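K.L.:
I'd like to go over a predicted model; first the sequence, then the structure.
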Amino acid sequence: MGSLTLDAVTQALRNVEDPIFRRSLGDLGTLLDVRVDEGKVRAKVRVSSPSEEVRRAIRERIDAALEPLDVQFVELDFEVNVPTREATSTDPIPDVRNVILVMSGKGGVGKSTVATNLALALRRLGTRVGLLDADIYGPSLPTMLGIEGQPTSKDGKRIQPLQRFGIKLMSIGFLLEDPKQAVVWRGPMLHGALQQFVTDVDWGGLDYLIIDSPPGTGDVALTLAQKLRLTGAIIVTTPQEVALQDVYKSVSMCRKLNVPILGVVENMSYFIDSAGVRHELFGSGGGEKIAEFADAPLFGQVPIDTLVREWGDQGTPVVQAAPASLAGQAFGAIADALAERIAKEHFDRGGGESAPAGEGPKRLRILR
């Protein structure tokens, strides 16, 4: 026990490598505090992603680093400090740290399902999340989240988004008297509605604002890219070749608009039958092809799961209703991958020397 000194423990922890940035905690300046008391170690580490996988990896590396020192007990505090995008002086939502556009070149690939469950998975990580239904002509998020009613205003100027499961939501669906009513608008009216949803909605402080865009490469993505400093886009596809041709166009549009492509999600990838046999009903490899074309990671593959449809129709998405299901786990892993990718993007844009800046840390404690 003579080797268990504060200096020895501190040096061991300083050498632990951050799994996202691939640099030591000491170099990054994210080892915030170390205390040693009678064989017990207490440490505080700042992480730039709420990902459970990141916290697990750091915990395992700290355990390995302290094993030679015969530590009896480790209490590890994490400060989760989500990085902040570089908003311009005219940005209408400066208190929103990251704005993520969920896109697909083709309808019917489950983009809205992915956006909704991704938002809930990020919320389950303890972050503050908003969801903007920018699919003006086919708003489905109120149904998916089981929200009814109309937004109100506290001051007569800004609209209060509706909330469920800790998610703030705004959709044109809230403003329609009849949900079966068609939205027949020309371009200027669509632009006006989008601008109002962004500038006149009181989103408050958010770590992530997920925007569910309509399928295709039309005016919505162009308007949002011009009005907001987007953190990046997620491309949603299905495995079959017929879906890929349109998705390639979404990737090309992002490049033309200088919107970073954060990653790709392959939805309806496979089906597991009652005997545990995997069936690729729509083929395979579509997600990998899009990821390679976009030079972005494949965040994950979401299986065909009847629970997604059953719970979604009841207004409780599968991540909320059945997080341990195959689809629920897939969305959880995708949320982890997205949060890690965003942290790495901020790190690289900042020069790759120190952990990216953020405000308002959240604390999580792990004991061993």
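P.N.:
Received the coordinates, thanks. Residues are numbered from 1 along each chain as shown.

K.L.:
Could you use CA atoms for every contact and neighbour count after this?
P.N.:
Noted.

K.L.:
In the stretch 101-250 of the chain, mark out all the strands, start to finish.
P.N.:
129-133, 152-153, 159-160, 162-164, 167-171, 208-212, 232-237 (DSSP state E, counting those that start in this stretch).

K.L.:
Would you convert the ones you listed into CSV that also reports mean neighbour count?
P.N.:
Output for these, formatted as CSV (neighbours: other C-alpha atoms under 10 Å):
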stretch, mean neighbour count
strand 129-133, 26
strand 152-153, 13
strand 159-160, 20
strand 162-164, 16
strand 167-171, 24
strand 208-212, 25
strand 232-237, 26
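
K.L.:
Check it against this one:
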Amino acid sequence: MEDDSGAAIHAPLAGPAPSPDDVRRMLAGVIDPELHLSIVELGMVDDVEVSPDGKVKVKVALTTAGCPLRGQIKSEVQSKVRGLPGVTEVDVEYGEMTQEQKATAMQRARWQAREDAEPTEVLATTRVLAVASGKGGVGKSSVTVNLAAALASRGLTVGVLDADIWGFSVPRMLGVEGRLGGAEGKIHPNTVEVPNTLDTNGPAGLLKVVSMGFLVDDEGTALMWRGLILTKAVEQFLNDVRWGEMDYLLIDLPPGTGDIQMGLARMLPQSELLVVTTPAVAAQRVAVRVADMARRSYLKVVGVVENMSEFVAPSGERFAVFGEGGGKALADEISAPLVAQIPLEPSLSEGSDTGRPIALSAPDSPAGVAFHELAAQLVDDLAPPIEMAGCTARILELADQAAAKT
């Protein structure tokens, strides 16, 4: 038997051959490099055979047949098993997990990720939706604000965290002013009550808003922060803000894939991603990187929002100003649903400038209807099943999707 470098894997015989159970106990110390759990706990050890002369054969079921980390797993398996007395040779064979094994591994990894996550003031019962884009100028903040308003108009309590520290714009778009208050060492969000349009006899909705814009003297103030300071600011918004009970927390991320996005995945591993793009090919190609970041961080992409899908003139005539098909192409490429196509109309941008989101000021307009339909989808059709809520081990789900395409 040879290892990946061609060297034979032997150990001096020092006693009787171990039992398969002895080998499995040693393999419990081999940690999957992506899911950070024991390969035994994840159900990746399919079979163990031990011959009387101490030759051990281990069959490892990988998440995908072409797992790029198979060599690392093999090396660690061999190293652990060679530590057992009586082992003369270690042979590692590969297989691929069944669908049932993958589902079980996802469940185990999900709870482990929850346990490992740092505690924050965001309750575990809050559904966290991070709104992301590959580049600026695609209307990501407008989508965040209007979606939050549409959800709140259903009588829900919705938090809005403006995590775009450099380019904060949520306060202006929502028409919210004033410094953040606080008591007992905690920051209190600014709040906006939203009439319940879904049930006029039901409770009003509530927006809880936190932004860097509430902490600077003027919205024209430039924040020349980098790396660690940016991440610390987001940590403070999650740890030091008394968010309280919320149905949803929408996080307006800065464009791209940087420190804030990575910090969010670490602090709120239950987050789901909405990726905003436009019909333009350039925006769509850049947005693919955001989906790749989500995959590497084990965050689920709940859907793609195509903003500025077409221009709606006052006459009702529609024009594909920025081209067509970018949202659908992105959704197909990253195996996520295209959940909304938001038209571009003058009142949408006017509402953002004046603090009157179109989802509230003109809910029957084409864009207003699109935002309310998106909110309804998230509440009904795209709501995560109870057994999947908070899942962060998305690598297995993505592996399934990749396998289905081949």
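P.N.:
Received it, and whenever you're ready, just let me know what you need. These figures come from a predicted structure and were not determined experimentally.

K.L.:
At the geometric centre of the second structure, which residue sits there?
P.N.:
Centroid check for the second structure by C-alpha atoms, centre = their mean gives L299 as the closest residue, at 2.8 Å.

K.L.:
Residue in the first structure paired with that one?
P.N.:
L299 of the second structure maps onto V259 in the first structure, with residues paired by TM-score structural alignment.

K.L.:
ok, now which ones touch its match?
P.N.:
The neighbours of V259 of the first structure, taking C-alpha atoms under 8 Å, 6 or more residues apart in numbering as the test, are A225, L230, T231, G232, A233.

K.L.:
Which residue in the second structure aligns with the last one?
P.N.:
Yep, that's A233 of the first structure we're talking about. By TM-score structural alignment, A233 of the first structure lines up with L273 in the second structure.

K.L.:
what's stretch 131-144 of the first structure aligned against in the second structure?
P.N.:
Per TM-score structural alignment, the counterpart of stretch 131-144 of the first structure in the second structure is residues 160-173.

K.L.:
Show the end-to-end separation of that stretch, please.
P.N.:
Distance between the two ends of stretch 160-173 of the second structure: 12 Å, counting by C-alpha to C-alpha, to the nearest Å.

K.L.:
Over to stretch 380-387 of the second structure?
P.N.:
Stretch 380-387 of the second structure has an end-to-end distance of 16 Å (C-alpha to C-alpha).

K.L.:
circling back: out of the strands of the stretch 101-250 of the first structure, nearest to I62 of the first structure?
P.N.:
Of all those, strand 208-212 sits nearest to I62 of the first structure, with 29.0 Å by C-alpha to C-alpha.

K.L.:
Let me see the ranges of the helices in the stretch 101-250 of the second structure.
P.N.:
Assigned by DSSP state H, counting those that start in this stretch, the helices in the stretch 101-250 of the second structure fall at 140-152, 170-174, 227-239.

K.L.:
Which one of those helices lies nearest to R24 of the second structure?
P.N.:
Closest approach to R24 of the second structure among the helices of the stretch 101-250 of the second structure (C-alpha to C-alpha): helix 227-239, 40.1 Å.

K.L.:
check the fit of the closest one onto the first structure and give the mean distance.
P.N.:
Helix 227-239 of the second structure, aligned to the first structure and superposed, deviates on average by 0.8 Å (mean C-alpha distance after the TM-score superposition for the first structure).
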